[in-house]
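Asker: I would like to see how this sequence folds:
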Amino acid sequence: MSSVLYDAQGPRAKRRNILYTVGFLLVMAAVLWWVISGLNDKDQLAWEKWKPFLGGTEAWSTYIWPGLKNTLEAAALSMIIALPLGAVLGIARLSEHAWVRVPVAIVVEFFRAIPVLVLMIFGLALFAEYTTVGSDDRPLYAVVTGLVLYNASVLAEIVRAGIQSLPKGQGEAALAIGLRKNQVMRFILLPQAVTAMLPAIISQLVVIVKDTALGGAVLTFPDLLAAVSPMSSYYGANTIASFTIVAIVFIAINFSLTSFASWLEKRLRRGKKSTGAVLPAAAVAGADSTGASA
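Answerer: Next up is the predicted model:
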């Protein structure tokens, strides 16, 4: 069966693809065997290396859970601050007033261009020099500051692109029936743009969770990644096992976020029977009274 974008494969192409698939699987199996053999030769697969994580709860309660708590705390604070800040900046970039649009664009482009690690280091120095934040709390403040500044600017671009992706006729029609600009944004554009923006927003939230590890690696922030070093030293240099368990925890968190985003997106799409936004009765009544008074 052929289409405009796809031609059906012939017998030779099918055989060639099967050979490519078999060859790729053989190469992957060889690489996997080489890795497992190397780890086994260095006793990294011995039960003693994995026993603290699979045969007891001491490692979890002493190292993993406290580090995971700090990671989730930093990520949650960053999300709570960055999401509304990014939405405000994204909407401000669409302002018709140049004195609003231009400064916001400069701020967004500036912080979007700086690596998040540089922002964290700068934040640590700033809190140490100009504030009374204690030395124990500075790494958390610095990590949250860096994540908020960088991700809010990225989220601002996501919001701006999501709103601009909507047909211009919808906003023009809403203005024509008497809605004010803020009502058009709140009741017409944003509700529709949320569904389109949701996958990108959740992807950015996953980035926030992963980037907390930068604080543990550089700023001595006691996050989940920072727990690997003392945990590995205490249990006899089981570095591979420690990193593997931490990686699995990160994968579980990010997979949960992605799965929730997919479920929420499908639910929002099912709830919308048409492309038009449904206005509350109070909003329409308010708009009518505004038009009548004009």
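
Asker: can we go C-alpha only for contacts and neighbour counts from here?
Answerer: Noted.

Asker: in the helix or strand hosting I80, what counts as buried?
Answerer: Using DSSP states H and E, the element containing I80 is helix 65-92. Within helix 65-92, the residues scored as buried using 16 or more other Cα atoms under 10 Å are 67-68, 70-79, 81-83, 85-92.

Asker: Mind giving me the packing neighbours of that helix?
Answerer: helix 98-113, helix 138-164, helix 190-218 (3 or more Cα pairs under 8 Å, 6 or more residues apart in numbering; DSSP states H and E).

Asker: another one to check against the first:
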Amino acid sequence: MSGSVLYDVPGPRAIARNRVIGVITIAVVVAIIGFFVWRLIATGQFSAQKWIGFTYTRIWEQIAMATLRTLAAFGAAAVGALILGFVLAIGRLSDRAWIRWPVTAITEFLRAVPVLVMMFLLYYGLPVIGVDMPSYWAVVIALIAYNGSVLAEVIRAGVESLPRGQGEAGYSIGLRKSGVMRLILLPQAIRAMMPVIISQLVVTLKDTALGFIITYEELLLLAKQLGAANTIGRPIVQMTMVVAVIYIGMCLLLSLLARVAEKRMSRSPKVQGAARKLEEDPRRHDDGTDTELIAQQRL
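Answerer: Next up is the predicted model:
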């Protein structure tokens, strides 16, 4: 029986047991969803009267504007978090202790402070010292600080998980630490950590909903306001369902774009060419690393 790196391949009894557990799990999940749907139907949440507010164009215009504001906060936070993540990761990987230790302290501090607490400090705390910050920037900066520190640890872990021969190959042909990091280690770490990076960006997108607590006009705040409006029958449940569908759609779209990017990276002619040459060329280290090819292909 062949084995796996992480665990042994399950035998017939284990396969049968796993199938039974899978069927039971699916049945429980379907039962829970069915119960909630039944309660929504029993309480009349799908009646036409409850959804009449969504027949007005003005309602959908407000939903569209709130969605754009959500995406605006997410876009700025995602770019900022990626930049901060790379900066902190490189700092943590530095050979100089006077750089590595302060960056490590900053990273751990940003990871330890909850996003909502950071938003409160920026939005309600700064005015105490005479600095007024708009709710948009409070949301964006808080998301950048937290998610950037998390991405820094992801990137650092990805770099340190690579074989030592990858870096030694670059040093052996005269590359400095910056060249080894930029041309050899970081590109490979990013490819390996791409699913985790995208998962963290999805978390960033969902965390924009916390902005409603500091009155940032995103989707959740709009759902709260319209759901409590007497003019359209207070459709709080209906607005919540619509907003949930929008968030799910945005997260699925982000995951789809990530899969497309990952496939394109794996199909890159440089990557495939390097892989073929590494298989054909006998000049390798013991761990399978080819010094000259890695530097030339700039993986």
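
Asker: looking at the helices and strands packed on helix 65-92 of the first structure, which is buried most?
Answerer: The highest mean neighbour count among these, using mean count of other Cα atoms under 10 Å, belongs to helix 138-164: a mean of 24.

Asker: after superposition, how close is the helix holding I80 of the first structure to the second structure?
Answerer: With mean Cα distance after the TM-score superposition for the first structure, helix 65-92 of the first structure departs from the second structure by a mean of 1.0 Å once superposed.

Asker: So what's the gap between that helix and the chain middle?
Answerer: Computed by Cα atoms, centre = their mean, to the nearest Å, the chain-centroid distance of helix 65-92 of the first structure equals 10 Å.

Asker: Same question for stretch 129-146 of the second structure.
Answerer: 20 Å.

Asker: List the contacts of it.
Answerer: For stretch 129-146 of the second structure, contacts defined as Cα atoms under 8 Å, 6 or more residues apart in numbering pick out 73-74, 76-78, 80-81, 84, 110-111, 113-116, 118-119, 122-123, 126-127, 204, 207-208, 210-211, 214-216.

Asker: same thing but 7 Å
Answerer: When contacts are defined by Cα atoms under 7 Å, 6 or more residues apart in numbering, stretch 129-146 of the second structure is touched by residues 73, 76-77, 80-81, 110-111, 115, 118-119, 122-123, 126, 204, 208, 211, 214-216.

Asker: Kindly report the same for stretch 171-190 of the first structure.
Answerer: Against stretch 171-190 of the first structure from outside (Cα under 7 Å, 6+ apart): 163, 277, 279, 287-288, 291.

Asker: what about burial for the residues you listed, which qualify?
Answerer: 163, 287.

Asker: Out of the contacts of stretch 171-190 of the first structure, the closest to I240 of the first structure would be?
Answerer: I163 (45.3 Å; Cα to Cα).

Asker: Verify the contact between the closest one and A193 for me.
Answerer: Yes - here I163 of the first structure reaches A193: they are 5.5 Å apart, a contact under Cα atoms under 7 Å.

Asker: who wins for proximity to R16 of the first structure among the helices and strands packed on helix 65-92 of the first structure?
Answerer: So among these, helix 190-218 is nearest, using Cα to Cα, at 35.9 Å.

Asker: Touching, F53 of the first structure and A59? I think so.
Answerer: Yes - using Cα under 7 Å, F53 of the first structure is in contact with A59, at 6.2 Å.

Asker: Which one of those two is surrounded by more residues?
Answerer: Neighbour count, other Cα atoms under 10 Å: between F53 of the first structure and A59, A59 has more, with 20 against 16.

Asker: matching residues in the second structure for the helix or strand containing the more buried one?
Answerer: Under the criterion of DSSP H and E, A59 of the first structure resides in helix 58-59. The alignment of helix 58-59 of the first structure onto the second structure (TM-score structural alignment) spans residues 58-59.

Asker: Figure out how far the matching stretch is from the centre of its chain.
Answerer: Using Cα atoms, centre = their mean, the offset of stretch 58-59 of the second structure from its chain centre is 31 Å.

Asker: Quick check: it compared with the first structure, mean distance?
Answerer: Counting by mean Cα distance after the TM-score superposition for the first structure, stretch 58-59 of the second structure comes out at 2.0 Å.

Asker: mind listing what the corresponding residue of the second structure for S256 of the first structure touches?
Answerer: Mapped onto the second structure by TM-score structural alignment, S256 of the first structure lines up with L253. L253 of the second structure makes contact with no residue under the criterion Cα under 7 Å, 6+ apart.

Asker: Quick check: L253 of the second structure is in a strand.
Answerer: No - counting by DSSP: H, G, I helix; E, B strand; the rest coil, L253 of the second structure falls outside a strand, being helix.

Asker: quick one: it from V202 of the second structure, how far?
Answerer: Distance check for L253 of the second structure against V202 of the second structure: by Cα to Cα, to the nearest Å, it reads 10 Å.

Asker: now do E108 of the second structure
Answerer: Counting by Cα to Cα, the gap from E108 of the second structure to V202 of the second structure is 21 Å.
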